[in-house]
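In: Can you look at this prediction? I've put the sequence above it.
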Amino acid sequence: MLGKVFLWLFRIATGLVVLIVAVTVLVYWFASRSLPDYDKTLIVQGISAPVEIVRDSANVPHIFGDRDEDVLYGLGYAHAQDRLWQMLTMRWTVQGRLSEVFGARTLDIDKLLRRFDLYGVAREAVEVQDAETMSKLRAYAAGVNARLDEINTSALGRGAPELFIFNAPVAPWTPADSVAMVKLMALQLSGHLPNEVMRARTSLALPDPDRLSDIMPDAPGQGIAALPEYSALFPGLPRYAKGRGLPDHPLSPVRATALAGASNAYAAAPSRSAAGGTLLANDPHLGFSAPAIWYLARLELTSGGVIGGTIPGIPSVLTGRSERLGWGLTSSYLDDQDVHIEQLNPENTQEYRTPDGFKEFEKRGSIIRVKDAEPVTITLRWTDNGPVLSGQNYDLETVTPPNHVATLSWTALEADDRTIGAGIRLMSAGSVDEAIAILEDFSAPSQNITLADRETIAMKTVGRMPARDPEHRSQGRLPTQGWLQENRWQGYLPYADNPEFRAPQGGILGNTNNKVVDRPFPQHVSYLWGDTQRVHRWRRLMQSRQVHTRDSFIEAQLDTVSFTARSLLPLIGRDLWFTGEAAPDGTPQRLRQRALELLAEWNGEMNEHLPEPLIYSAWLRALQMRLIQDDLGPLAAEFEHVEPVFIERVFRDIDGAGAWCDIRQSSPVETCSDIARMALDDALIWIGETYGTALESLRWGDAHQATHDHQILGEVPLLRHFVNIRQSTSGGDNTLLRGRTKGSLPDPFLNVHGAGYRGVYDFADPNSSVFVTSTGQSGHFLSQHYDDLAQLWRRGEYVPMSLDAELARAANEGITVLRPAQ
């Protein structure tokens, strides 16, 4: 009897194993059907002559054709080969159609994107493009559609394994889709809207409004005139109002200000180059994902070869070089958004107040289809100032009085946007002067473009600068009354007013998102800048050498020394170093002494293998919370990233900022040293509970892992181990090798935002230029090229960025030939 039971158990177990193996093989077979074949000849519609796509050893496509349109056709085909799922999710996002595929969880994202109407504006913008741009947009779209046709006719697994799980129809690609991708990038890079709302909420919460300039400080430099308190603009708003936060979904393009666009770019003139040619380095910073947003490509245009980083869906090399010119991007932080509070007509809520009286909203209904649920209909409304946003968006309800609504003025909402055409034409520019002239058509997102031709270097802020009235009530820093003429935009400033730096006397220029000009309002460009820290370390590295090389630029790009740590630790620990009585092991006092001993000998290098960066980061995080929680109440938790200028102001008692150290609710008068000591104890308790109390054994990289996660499958148990790319990394919030941390518990120091692309271009020997992305070329998680560049990126290594066609052919992964149909 026992033997029979054992036999049947054995048979059942064997059957289960066989079933699991069979299912695994079947799933793999279906998923692998969509793996691209790079070595083939294909007959296609839409090209005039053969197009050749040579995949080099890093799977970078080198695309050759007789006409520029044919080459961009090849780029569209290559993008769809490797990144179809990424392109589709971006298109669903900007169209406000994610819920058709993913259900109710993405409904809030769809509602917000429908209110912005970015896709509708993109369709209108198609009509204003010149004939040459339209020809190239159509060619690129035809290349994408050629791949879609091949998938359908050859049964290539729907083109991406995700499409087996999320069975959604795939419409042909259109020129409007590519224009919309630029609009989507503008949304991802924008930070002024959430900053205005947070500034208003903080102004309301603070018992002493004069302290607003401490916790939300201006970049160092000339001050500005005093602004009204937000409560004076809109009386009666509550001091504390709990916000809903931003949409909690990996596909959300909406970013908190701390995670909006960033980047580094710098250039050296021949006089500062060891080899006598110009140098340019660029590492744009965006949120991490698997695959990365960037896709490397080389295009052989009629004007010559161009190579660099592209974004699937956009037919342009956005950062890269040709034989004659290099260009790099950094977010300019130009203030291109204004929030307006519109007053409704008490007698007719379908009207809003204007300088000339009440006016009816422009309106239309919009139906959002939701997978496995009933459709949702929303009413979209527009005013003269822009679209009406829901109070649930960006926590606008917390700063909007009753009988009012919030609207947004934003350069990306202009229908006469020719940004994509400027990006396409930039690839053919032969000089700095020519490039700057072309970029006048650039509208949004505003960027600082760093340029280098063979003789000179330059930097130009591109993108439309709103013309604001000198009497603007908040100078664009707070939501203002939309019915007052002085708060409304007065058009745009001329392109010549955009900051520009050509052939600097010192031979070096660059940008780390730092403040670039100090001009009076309204020519000020911005009051919000993305960096007050990295620029100090960059300046030191640039000035420490008389001449630079490609390798010294790489060294700067990979630098992990924190100027912030070096400058703040002596301040906050000045009364704690090597003080106090000896304490026995196992006591909090001894743990604190050990931590201080480690930090006292640390040079500020945010190395993944060291314990000091974790102790320092946890201390600063706890310190800021200790300083602000009694003043800001529940709002304090939303300040998730340390503001170094705030800490410095407090500990130097600038303009009375030392008042933050005293806890209002307690009887004693706490000093800043008291708060620093208590915060260090807080940090050590958290570290002990999370990583253990053996301080010398801590590793920053264990907490600071780069999170290249699949935006949909990355949360699926078991599968996430195959699709997510997690790596221990060096750097931090304020290092040139930037690894912006998540900020929120339970893993506040995860590395979620940084350089997904790095490139260094040397015009003394252009083919020695190098580049890399943070994951790999393929978006297919079964491909060897899904993560093959990730370890190079982590180790600070690169792949050759050469325009030598024979070099690409010598060790190619395959050659695809597209032939025109008869």
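Out: That came through, no problem. Residues are numbered from 1 along each chain as shown.
In: For the rest of this, base every contact and every neighbour count on C-alpha atoms.
Out: Fine.
In: Need the three-state assignment for Arg364.
Out: Assigned by DSSP: H, G, I helix; E, B strand; the rest coil, the conformation of Arg364 is strand.
In: Tell me who's in contact with it.
Out: Thr379, Leu380, Arg381 (CA atoms under 8 Å, 6 or more residues apart in numbering).
In: Can you turn the buried part of those into a ChimeraX selection?
Out: Buried residues within the contacts of Arg364, by 16 or more other CA atoms under 10 Å, are selected in ChimeraX with:
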select :380,381
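In: contacting residues around the nearest residue to Arg381 once chain neighbours are set aside?
Out: Distances taken as CA to CA, 6 or more residues apart in numbering put Lys363 closest to Arg381, at 4.5 Å, once the chain neighbours are dropped. Lys363 makes contact with Thr379, Leu380, Arg381, Trp382 under the criterion CA under 8 Å, 6+ apart.
In: ok so Arg540 is a strand residue?
Out: No. Under three-state DSSP, Arg540 falls outside any strand and is assigned helix.
In: could you check the distance from it over to Leu329?
Out: Per CA to CA, to the nearest Å, Arg540 is found 22 Å from Leu329.
In: same thing with Ala808?
Out: Using CA to CA, we find Ala808 at a distance of 26 Å from Leu329.
In: can you tell me which helix in the protein is longest?
Out: helix 2-32 (DSSP state H).
In: In it, which residues are buried?
Out: So for helix 2-32, counting by 16+ other CA under 10 Å, buried means Phe30, Ala31, Ser32.
In: again with stretch 275-288
Out: The neighbour-count check on stretch 275-288 (16+ other CA under 10 Å) flags 275-288 as buried.
In: One more: stretch 805-818?
Out: Ala805, Ala808, Arg809, Asn812, Glu813, Gly814, Ile815, Thr816, Val817, Leu818.
In: quick one, what contacts Ile311?
Out: Residues in contact with Ile311, defined by CA under 8 Å, 6+ apart, are Ile293, Trp294, Tyr295, Val317, Leu318.
In: Pasting the second one now:
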Amino acid sequence: MAALFRWLLRLFTAAVILAVLAGGTVYYLAARSLPEYEATLAAPGLDAPVEIVRDNANVPHVFGASDKDVFFGLGFAHAQDRLWQMTVLRRTAQGRLSENFGAETLKIDELVRRLDLYGLAQSSVKAQDPYAAGALQAYADGVNAWIARVNSDARGRGAPEFFLFPPEVALWQPADSIAIAKLMGLRLSTHLETEVLRARVSLLIDPERVRDILPDAPGTGLAALPDYSDIAPGVVPSAAPLSRMAGGALSPFAPRAFASASNVFAAAPTRSAAGGTLLANDPHLGFSAPAIWYLARLELATGGVIGGTIPGMPMILAGRSAHLGWGMASSYLDDQDVFLEQLNPDNPEEYRTPDGFEPFETRRTIIRVAEAEPVTITMRWTANGPVLPGDHFGLGSITPPGHVTALGWTLLNGADTSVSAALKLMRARSVDEALETGRFYIAPSQNLMVVDQDTIAMQTIGAMPRRLAGHQSEGRLPVPGWKDENRWQGWLNYAANPRFRAPESGILGNTNNKLVERPFPLHVSHDWGDTQRIERWKALMERRSVHTRESFIEAQLDTVSFTAQSLLPLIAGDLWFTGDPAPAGSPERRRQRALELLAAWNGEMNEHLPEPLIYAAWLRQLQDRLIRDELGPLAVEFTHVDPVFIERVFRDIDGAGAWCDIRQSGAVETCTEMARRSLDEALLWLDETYGGSLESLRWGTAHQAWHDHPVLGEVPFVKWFVNIRQPTSGGDNTLNRGLTRGTGPEPFANVHGAGFRGVYDFADPDSSVFVISTGQSGHPLSRHYDDLGELWRRGEYIPMSLDPALARAAAVGVTRLVPGAE
């Protein structure tokens, strides 16, 4: 027995030693890719030395003798900190994810190839102005200088993730940056999916009920829609849920609920306590670790610029210079149309046009798949756009027999000068000069807010499709592509884009709300991203006669839900303080207690309170009860509560109260009954999920921000090191927006919000502040991987100074790049 014990002890000791050695080896190899910021390095391609001064938040301040050298330095800094993220974004835009990730991402690659994003980016390189062309090439040279350094110095392949995949990293090209810019457009546009969903819903329910569940923004007239069965005869109504794109966190195709959102607002000197203009901006995208945003400062010939970049692109997308501040919000411009293309019955290689049948433009492409045979697909285009298969976006469910669907989209442009426009904006010195740069911006459409020392303005930038007044569906439904009245007639002149300059009120803002009341086809959009946050923003702006940096920060971080304040009296009005006394522990008593808590609640979605969780669970169950009867399985497509729908139902606008009656039952249910049953169901779910008393519930427990690594985030054990989870305040409809997941066992997880926040005060520009939601580094072993995340969660910021001395004062390192061979 003693001998057996000794052998077991030896084996255990050996296993421990081997585990420690293996762990040490893994750590050593992974740590090799951590960049050394205090270094002097030779870099071929430079005309003169470049300094990259990293302040104590690891924000690089890039100084060089020329703008090209500065862009070289930015490319080098991006690659040092985010090389893995950049290469994954590039692979996604190229349709080459499957080379690394196998069949799981094949459908993503197929769709990206059919859209030809990378081919369009390559052809757009020659459309850039000389300055942009030089910046793109210099940036690529800077990225490649770091890749060469990684290879020559055996620096752990550049990032730990590369050890899991083939080590080769292709050199960066100017087209890669343009392709990533186009890739971001995939995350921002949802009109395609909305058109398909509206068509499917219209086949299942009456037209007047379609306007309830897919409502226009309040205050607009609704044009009568055509019957989709007349547009697409032969389509069989289906309530089956749409098939989702595989690939998980790697997919750039987000469901329509997760289209980009954002807040941007500004105050003129007359509304500023210190007499300077103010601007606040917080773009909203899906969370990830690291965040998509990266902070940087560039010292250009026209002066310093500082703000948020996206690794892979050489632009400050949101930020300020000494002369100008700018921010963006998704405009929700209707820049997509789905066209039904009729096939020639005698030759399926031809489609119908106004002038008869014509052949598709076709090209074959090979997708290589890890651990599987390559897949060859044939890409087809019509005059209206690329043809998409029916298994994407549920297109097959709304396509008549003998037809295919094509996508018209302003993003699919081979002479896209949006990068040139962004680089012009960085060098603009006045509001008028900044607004003029929007003339060269194509897609994705944004609301550009700009301020200089004296003036504020907002302009919708991006190409607006020129539709004819006789368009069959006004862009709301898929339409026959062979009819002249449905085809785009090019783009509208830039002068047609909405512009707001120096308003008398002295305040401008956008929360993705409706901008203008103009008749079709100058309408901009029928589908807007917000009807709720804008109401809270207006209240906060009107509360003060003048604003300060602090009041703008307060508005940016505001977590009071106008939606909760307006809907609770509607749905709970007949339930509050009613009902018979109920014994403790009974469902009736629990319901009464929940109603008591909500009656005293001010609508603040605070992470430490129980009321936001009770409210959110109730509204979720209520909407599902209202629509499940009519829509069946298709109800799963409505993952988030639509406040306008709930209001229409409970106010019985245009007969919308009919949603409360369950058609399959003999009785006629009232909205009050539906509200009560939904509350009981929500309370049962809360008890099963969290347990304890209602008072012990905490919104932050359910509403944790998920900053997950898109590749390693689901790997056992590793995920605890690479994922960042934080309890957060806010919700779907608060200014400090934390959009919930909407599905699965954790439907209230915060997965989409302000990954970047910036507030600029031109009375004292160096008091301007910004922050991102994780850290600057994409390396899990770096202390800068998540160091800004806790500041972001607490609503804190870091300085946005253009003073070189401040950057150097507490620098974590200075990298000096000097011309010369490796």
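Out: Nice, thanks for sending it over. This structure is a prediction, so every number in the text was calculated from the model and none was measured.
In: Quick check: TM-score for this pair?
Out: Overlay of the two chains. TM-score (TM-score structural alignment, normalised by the length of structure 1): 0.99; 820 aligned residues with a CA RMSD of 0.8 Å.
In: on that earlier part again, for Arg540 and Leu329 of structure 1, work out which one has more neighbours and name it.
Out: Leu329 (27 against 11; other CA atoms under 10 Å).
In: Surely the more buried one is within a strand?
Out: Yes. Counting by three-state DSSP, Leu329 of structure 1 falls inside a strand.
In: What's the match for it in structure 2?
Out: The alignment partner of Leu329 of structure 1 in structure 2, by TM-score structural alignment, is Met328.
In: helix/strand/coil for the spatially closest residue to that match that is not a sequence neighbour?
Out: In space, and not counting its chain neighbours, Met328 of structure 2 is closest to Leu448: 4.7 Å by CA to CA, 6+ apart. Here Leu448 of structure 2 is recorded as strand under three-state DSSP.
In: Surely Leu448 of structure 2 and Ile456 touch.
Out: No. Contact status for Leu448 of structure 2 versus Ile456: not in contact, 10.8 Å apart, counting by CA atoms under 8 Å.
In: ok, the two, which is more surrounded?
Out: Ile456 (30 against 24).
In: Map the more buried one onto structure 1.
Out: Per TM-score structural alignment, Ile456 of structure 2 is aligned with Ile457.
In: repeat for Val210 of structure 2
Out: Using TM-score structural alignment, Val210 of structure 2 sits opposite Leu212 in structure 1.
In: distance of the closest residue to that match other than its chain neighbours from Leu635 of structure 1?
Out: In space, and not counting its chain neighbours, Leu212 of structure 1 is closest to Ser203: 6.3 Å by CA to CA, 6+ apart. Look at Ser203 of structure 1 and Leu635 of structure 1: by CA to CA, they are 11 Å apart.
In: Please identify which of those two sits among more neighbours.
Out: Ser203 (24 against 20).
In: list the contacts for that one?
Out: Each residue near Ser203 of structure 1 by CA under 8 Å, 6+ apart is listed here: Pro209, Leu212, Glu229, Tyr230, Ser231.
In: how far apart are whichever strand or helix holds it and its match in structure 2?
Out: Applying DSSP states H and E as the criterion places Ser203 of structure 1 in helix 192-205. Its aligned residues in structure 2 lie a mean 0.8 Å from helix 192-205 of structure 1 after superposition (mean CA distance after the TM-score superposition for structure 1).
In: Now do that helix: distance to the chain's middle.
Out: Computed by CA atoms, centre = their mean, to the nearest Å, the chain-centroid distance of helix 192-205 of structure 1 equals 21 Å.
In: after that helix comes which helix or strand?
Out: helix 212-215.
In: what range in structure 2 matches stretch 24-43 of structure 1?
Out: Using TM-score structural alignment, stretch 24-43 of structure 1 pairs with 23-42 in structure 2.
In: and Leu120 of structure 2, what is it in contact with?
Out: Ala179, Leu412, Asn413, Gly414, Ala415.
In: What of Arg738 of structure 1?
Out: His285, Thr560, Gly731, Gly732, His753, Gly754, Ala755.
In: Just the buried ones from those?
Out: Here, 16+ other CA under 10 Å leaves His285, Thr560, Gly731, Gly732, His753, Gly754, Ala755 buried among the contacts of Arg738 of structure 1.
In: Filter those down to the ones in strands?
Out: His285, His753, Gly754, Ala755 (DSSP state E).
In: Adding distance to Asp395 of structure 1 as columns, could you present the residues you listed in CSV?
Out: Putting those into CSV (distance: CA to CA, whole Å) gives the following:
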residue, distance to Asp395 of structure 1
His285, 26
His753, 23
Gly754, 26
Ala755, 29
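In: what's the farthest-apart pair in those?
Out: His753 and Ala755 (7.3 Å; CA to CA).
In: which residues are common contacts for the two?
Out: His285, Leu286, Arg738, Gly739.
In: does the last one count as helix, strand or coil?
Out: On the three-state scheme (three-state DSSP), Gly739 of structure 1 is labelled strand.
In: So it is in contact with Ser730, correct?
Out: Yes. Using CA under 8 Å, Gly739 of structure 1 makes contact with Ser730 at a distance of 7.5 Å.
In: OK, contacts around Gln523 of structure 1?
Out: By CA under 8 Å, 6+ apart, the contact list for Gln523 of structure 1 reads Asp497.
In: Distance-wise, check the residue positioned nearest the centre of structure 2 relative to Asn384 of structure 2.
Out: Using CA atoms, centre = their mean, the residue of structure 2 that lies closest to the mean C-alpha position is Leu285, 2.7 Å off. Computed as CA to CA, the Leu285 of structure 2 to Asn384 of structure 2 distance reads 29 Å.
In: Next: Leu333 of structure 2.
Out: Distance of Leu333 of structure 2 to Asn384 of structure 2, computed by CA to CA: 18 Å.
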